[in-house]
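Asks: Make a model of this:
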Amino acid sequence: MSHTPFKICGVKTHDVLDASVAAGAAHIGFNFFPPSPRAVDPAQAAPLIARVPAHVGRVAVLVAPDDELVAAVVAAGITILQFHDVSAQRLAELKSRHNLPVWLAAGVRTRADIATAEREAGPADLLLLDAKAPNNAPLPGGNGLAFDWRLLIEGRPGRAFGLAGGLRIETVADAIRLVAPALVDVASGVEEGAGVKSVNKIMAFASAVRAA
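Replies: Next up, the predicted model:
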């Protein structure tokens, strides 16, 4: 029986990378936003990216990046570009330039936020719905917060969407059953502390996804 694909996001070490692959992750996320406790730079990420098997997506998490950073992560071997805080026009430009799939991550608090995100997604191959960050939060995502997934029952986007934000071992199966996303994305939900992943939690998260 097939299960919902999942992404382990904010991977920084070989052991966590290997555990994520062994657990069956469809995608590994590498965070290139310096304020994040999960951040790596392209030079640090390159040997990790090279270790990812060909069948697993290598996703760059980028927040309003400049052209130089996008080019650097592509050169490091990234296969999917995930953007926060970019316009549909910028998304189209980068997708065309690098000829890679692009995802748009968007914050959600209300049903209107879902509709806005869908309009702004433009040519995105996936709309990744995350909890809207609190005012003045330093990070646009990865804050361990969930939005009310019931908003997606009536306000479901008319395109492929992934679910992020506050997913945990105890809740991911319920989220999958409730809204049937194309992907679930976890960062803080499999961590012992900020930016420190737990191999045991990764394995438990994968089991919970399969149980759904």
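
Asks: contacts, neighbours, all on C-alpha from now
Replies: Noted.

Asks: Closest to the centroid, which residue in the protein?
Replies: For the chain, Asp185 is the residue whose C-alpha lies nearest the centre (Cα atoms, centre = their mean; 5.0 Å).

Asks: Tell me the secondary structure at that residue.
Replies: Assigned with DSSP: H, G, I helix; E, B strand; the rest coil, Asp185 falls in the strand class.

Asks: For it, give me its contacts.
Replies: 6-9, 162-165, 167 (Cα atoms under 8 Å, 6 or more residues apart in numbering).

Asks: Now rank those by neighbours and give me the top one.
Replies: For these, the largest number of neighbours (other Cα atoms under 10 Å) sits with Ile8, at 29 neighbours.

Asks: Could you also give me the structure for this second sequence? I'd like to compare it with the first:
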Amino acid sequence: MTASGVSVKICGLSEAETAHVAAGAGARWLGFVHFAPSPRHLDLAAARALAPDLPPKGPERVGVFAGADTGTMAAFADILSLDWVQLHGAETPDDIAALRDRLGLKVMKAISVGGPADIAAAAAYVGAADMILFDAKPPKDSVLPGGNAVSFPWGLMRGHDSALPWLLAGGLTAATVSQALADSGANALDVSSGVETAPGVKSASKIRAFLMAAKAAKQGA
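Replies: The predicted structure is shown next:
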């Protein structure tokens, strides 16, 4: 499902209630983070407890990893019945192609953007990854590769000609959806901190508001 043409990923989910809210409000993807420093981290035991209560059908499920070994990713994928893995490490195109074959899952490669050269670097992943996520470079003092509530100049994406579909991430909120879409030309958005009341604490009302804003922005385009 999509928000009237704008595909939205609600990332960093850790509770069944907000996963159901996201699914019911039209999210295309539900993201689950396995990265210990993150306030959104799900260890394998927590993922196992959560899995039976997740929406059984609808949005695709994405596991988000940074530096995890293949065995851990495979275990997490099996527990949560993942459709995608999202990678925030230093993976090469060859690494991604090998992982994709081994896990049998689609791969979303995250790229940190500070300038046009970072966007251009995505071309190397054509034929390896299935999708690119363009996110802001983390602040220097952050241990998190994403979910830092910071954005990059969205206009850098305008006119980006890619053989791979892509999502825009970084500092998005319901209030900035319209501008982000207009500036970037994106057709897909990824949000985590922008639908929280505190780091790792998802808000049902903010999730609904974000998806409504995406739908309204597309209809008004």
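
Asks: residue in structure 2 matching the residue nearest to the centre of structure 1?
Replies: With TM-score structural alignment as the criterion, Asp185 of structure 1 lines up with Asp190 in structure 2.

Asks: In structure 2, where's the longest strand?
Replies: strand 106-113 (DSSP state E).

Asks: after superposition, how close is it to structure 1?
Replies: Its aligned residues in structure 1 lie a mean 0.5 Å from strand 106-113 of structure 2 after superposition (mean Cα distance after the TM-score superposition for structure 1).

Asks: Which positions in structure 1 sit opposite that strand in the alignment?
Replies: The aligned range for strand 106-113 of structure 2 is 101-108, by TM-score structural alignment.

Asks: Show me what Ala214 of structure 2 lines up with in structure 1.
Replies: Aligned against structure 1 - with TM-score structural alignment as the criterion - Ala214 of structure 2 pairs with Val209.

Asks: ok, its match - contacts?
Replies: 3-4, 6, 172-173, 176.

Asks: Which element, helix or strand, includes Phe205 of structure 1?
Replies: helix 199-211 (DSSP states H and E).

Asks: what's the spacing between the match of Asp185 of structure 1 and Ile79 of structure 2?
Replies: For Asp190 of structure 2, the distance to Ile79 of structure 2 equals 23 Å [Cα to Cα, to the nearest Å].

Asks: now Pro165 of structure 2, nearest residue through space, not along the chain?
Replies: Distance criterion Cα to Cα, 6 or more residues apart in numbering; nearest residue to Pro165 of structure 2, sequence neighbours excluded, is Met131 at 5.2 Å.

Asks: Based on its surroundings, how many neighbours for the one you found?
Replies: 21.

Asks: now Asp101 of structure 2
Replies: 11.

Asks: That one belongs to a helix, doesn't it?
Replies: Yes: per three-state DSSP, Asp101 of structure 2 lies within a helix segment.

Asks: Show the contacting residues for it.
Replies: Asp101 of structure 2 neighbours (Cα under 8 Å, 6+ apart): none.

Asks: Ala51 of structure 2 too?
Replies: Ala51 of structure 2 neighbours (Cα under 8 Å, 6+ apart): 79-80.

Asks: any idea how far it lies from Ser81 of structure 2?
Replies: 8 Å.
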